[in-house]
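take this sequence and fold it.
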Amino acid sequence: MFERFDLSMSAIEALRIVRSYMRNDASLSVEQAAQIARKLEANGVDYPAAATLDMMVPFASVDVEDAVAFYRSCVEIAVLSNPIWMKIIPLGRQKFVQKLDRDAASCFRCARLLDEPPSDEVVDWWDRLQSMGRRLADQARLEQGREAERLSLLHEEARLKALGISRSPRWMSIEDNTVGYDILSYDPGAIEPVARLIEVKSFRKSGRFFLSRNEWETAKKFGDVYSFHIWDVDSKQLSLKSVDEVNRSIPTDNPGGQWDVAVIDVNVKVS
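Model (predicted):
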């Protein structure tokens, strides 16, 4: 990813002016071109910001004579450099623009990215950036989930050792993603250890986790041998919940339809 920078038309236009001088004289540095531009061009653009932007926008990427294409290239790098923007861009153009301040929205407008109706080229631009945002979100969720599963493996290794069980937990979501649980561990049995099936969930700050209907149906099928590990991955705090405990927070179907995904608050006690 790129270093984040504040998006403004004064910085983008300053860079376009500077690049035009550098294109005509390859010996000029950004600073030298900016000095010339200050003397010969209109005021009101941000040349210091242009120097920062210059390090992020590839010199040969867009012809500076095509102002709209140049603006669009700078806007794209601004989006890619901003984790918050990358998180919200999959919500759609209107939702995304509502989150922008006036300066940033002006850049999108000058780049013709807010045209109505949007051209095919503009639609392709938004589709491509939204797809990248979704991939990043999916990757972030995967990494958070894997971190929580590693914490559960360590927890179960210590628990089994304390119980005197000589077996090791298995990371089933890596081995077989169709079994319906993430960790295979064990509890003491009358003769030998019995299976403990663990579904791992995680959150950051929210105190809530998501449970799909399919996951819940699997949990009900296995019953008492199934349990939930819910990790606050920032504090490394674990909440343990049985199927019965989670059942108290499961929504009820109604004549209007069935629930698909339940949002469950870890700390809520439902009687």
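
going forward, measure contacts between C-alpha atoms and count neighbours the same way
Noted.

what's the neighbour count on residue 93?
Residue 93 has 16 neighbouring residues, counting by other CA atoms under 10 Å.

and the strand ranked longest in the chain, what does it pack onto?
Ordering each strand of the chain by length in residues (DSSP state E) puts strand 194-203 first. Counting by 3 or more CA pairs under 8 Å, 6 or more residues apart in numbering; DSSP states H and E, the packing neighbours recorded for strand 194-203 are helix 120-163, strand 183-187, strand 208-212, strand 226-232.

what do you get if the cut-off is 6 Å, keeping everything else the same?
Where contact means 3 or more CA pairs under 6 Å, 6 or more residues apart in numbering; DSSP states H and E, strand 194-203 is packed against strand 183-187, strand 226-232.

what angle do it and helix 120-163 make?
Interaxial angle of strand 194-203 relative to helix 120-163 (axes from the mean of the first three to the mean of the last three CA atoms, to 10 degrees): 140 degrees.

just the buried positions in strand 194-203, please.
Using 16 or more other CA atoms under 10 Å as the test for burial, strand 194-203 gives 196, 197, 198, 199, 200, 201, 202, 203.

next, the structure of the following sequence, for comparison with the previous one:
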Amino acid sequence: MTLPLSPGLAQAGIALLELLQRHAMTAPNLVAGLPKVGGMPASAALSLAEVLGWLDITDAGLLQASTAGLKVQGAADYEAALRCILLQYVDAQKPDWLQNATYGRSRVLSFCPVGVWQVFVEAGLAGPPTSDVVDFWDLLARIARGLQQDHLLIIGREGERLTLAYEEARTGLKPQWVAIDSNQDGYDVLSVVSAENRAFLSIEVKTSRTGIGGALHLTRHEWEIAVERSAHVFHLWDLAAASPRLASASMDAMAKHIPADTGAGGWEMVEVPFAAFTSLFGSIEL
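Have a look, this model is predicted:
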């Protein structure tokens, strides 16, 4: 049975660790002598500590913080402690809502229990996508995927960050990092056509560390979304050189490489070599 998590329970667990740092005691003495810890029943705080592996027992039967518990105690602040607790919780409990992390944080925040949602909020993980927030959600997604395709996610984020910086320099406006909230929208970044034209421009980002010898993979969903958009481009980032190179491919340029459906079948994904866009690549100063 999954242990319900909430800010109150997390705070009680942190208080328990602090208490044991000051006063050594056994588990029975803890429950009998202190009905509550951090505003919660001592038994609940003890259950959380046991589930997350925070406690070791000495030869004398006394409770002390384990390596996992010391990691929570050593967190820089409350938000950092909650983030540590969340990662330990999903690793230990494998809750059903964790699978949503592969689709972006909005799916997790929509489907996780209210108590867990509150922990995410208090941990500062539901706000602006600062680098540490993005890193946390990427790590959660990697845990959900069982660390599969980890390197592809890291490379993809590099390209998305470059596009964000490039678009802000080009337009003078801060673009929206769509992919951090959901990878189901069919594009990664939402910018504008130009500083003068504020019409939305959606951007799908593809990144390669092997230069023009690499290739991009475009799904049917991504292409169908692109066709529906009033203004859409593809940013292809070549990270093989000392300085990143960008090719901004238009819909017309990409359409030349989109296969046609044949018979009753339909294409689902197409691989397009970066070399097909060689003439478009140029070094970028950010």
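
list the TM-score for the superposed pair.
Superposed pair, TM-score by TM-score structural alignment, normalised by the length of structure 1: 0.44. Supporting alignment: 130 aligned residues with a CA RMSD of 2.3 Å.

coming back round to it: which one of the buried residues of strand 194-203 of structure 1 sits closest to residue 98 of structure 1?
residue 203 (26.6 Å; CA to CA).

so how far is residue 230 of structure 1 from that closest one?
Separation of residue 203 of structure 1 from residue 230 of structure 1 (CA to CA, to the nearest Å): 8 Å.

okay, residue 41 of structure 2 and residue 47 of structure 2: tell me how far apart.
Computed with CA to CA, the distance linking residue 41 of structure 2 and residue 47 of structure 2 is 10 Å.

cool, residue 200 of structure 2 as well?
Using CA to CA, we find residue 200 of structure 2 at a distance of 50 Å from residue 47 of structure 2.

do residue 226 of structure 2 as well
In terms of CA to CA, residue 226 of structure 2 sits 50 Å off from residue 47 of structure 2.

out of these two, which sits in the busier spot?
When neighbours are counted by other CA under 10 Å, residue 226 of structure 2 and residue 47 differ, and residue 226 comes out ahead with 20 against 15.

farthest pair within the buried residues of strand 194-203 of structure 1?
196 and 203 (22.5 Å).

check the burial of residue 232 of structure 2 by counting its neighbours.
Residue 232 of structure 2: 23 surrounding residues under other CA under 10 Å.

list the contacts for it?
Taking CA atoms under 6 Å, 6 or more residues apart in numbering, we find residue 232 of structure 2 in contact with 201, 202, 203.

one more time with 8 Å
201, 202, 203, 204, 226, 250, 251 (CA atoms under 8 Å, 6 or more residues apart in numbering).

got a ChimeraX select line for the buried ones in the residues you listed?
In ChimeraX syntax, the buried subset of these is picked out as below (16+ other CA under 10 Å):
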select :201,202,203,204,226
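
for structure 2, just list every one of the strands.
Remark: strands assigned in structure 2 by DSSP E are 36-37, 40-41, 55-57, 63-65, 176-177, 189-192, 200-208, 215-219, 232-238, 245-249, 269-273, 282-283.

which one of those strands lies closest to residue 161 of structure 2?
Of all the strands of structure 2, strand 176-177 sits nearest to residue 161 of structure 2, with 8.7 Å by CA to CA.

so which elements touch that closest one?
helix 150-171, strand 189-192.

the longest one: which residues count as buried?
Translated: helix 150-171 of structure 2. Of the residues in helix 150-171 of structure 2, 155-160, 162-164, 166-168, 171 count as buried by neighbour count, 16+ other CA under 10 Å.

nearest to residue 270 of structure 2 among those residues?
The nearest member of those to residue 270 of structure 2, counting by CA to CA, is residue 156 at 17.4 Å.

I'd say residue 155 of structure 2 and residue 206 touch.
No. Taking contacts as CA atoms under 8 Å, residue 155 of structure 2 lies outside contact range of residue 206: 9.1 Å.

ok, back up a step: common neighbours of residue 203 and residue 230 of structure 1, please.
Common contacts of residue 203 of structure 1 and residue 230 (CA under 8 Å, 6+ apart): residue 209.
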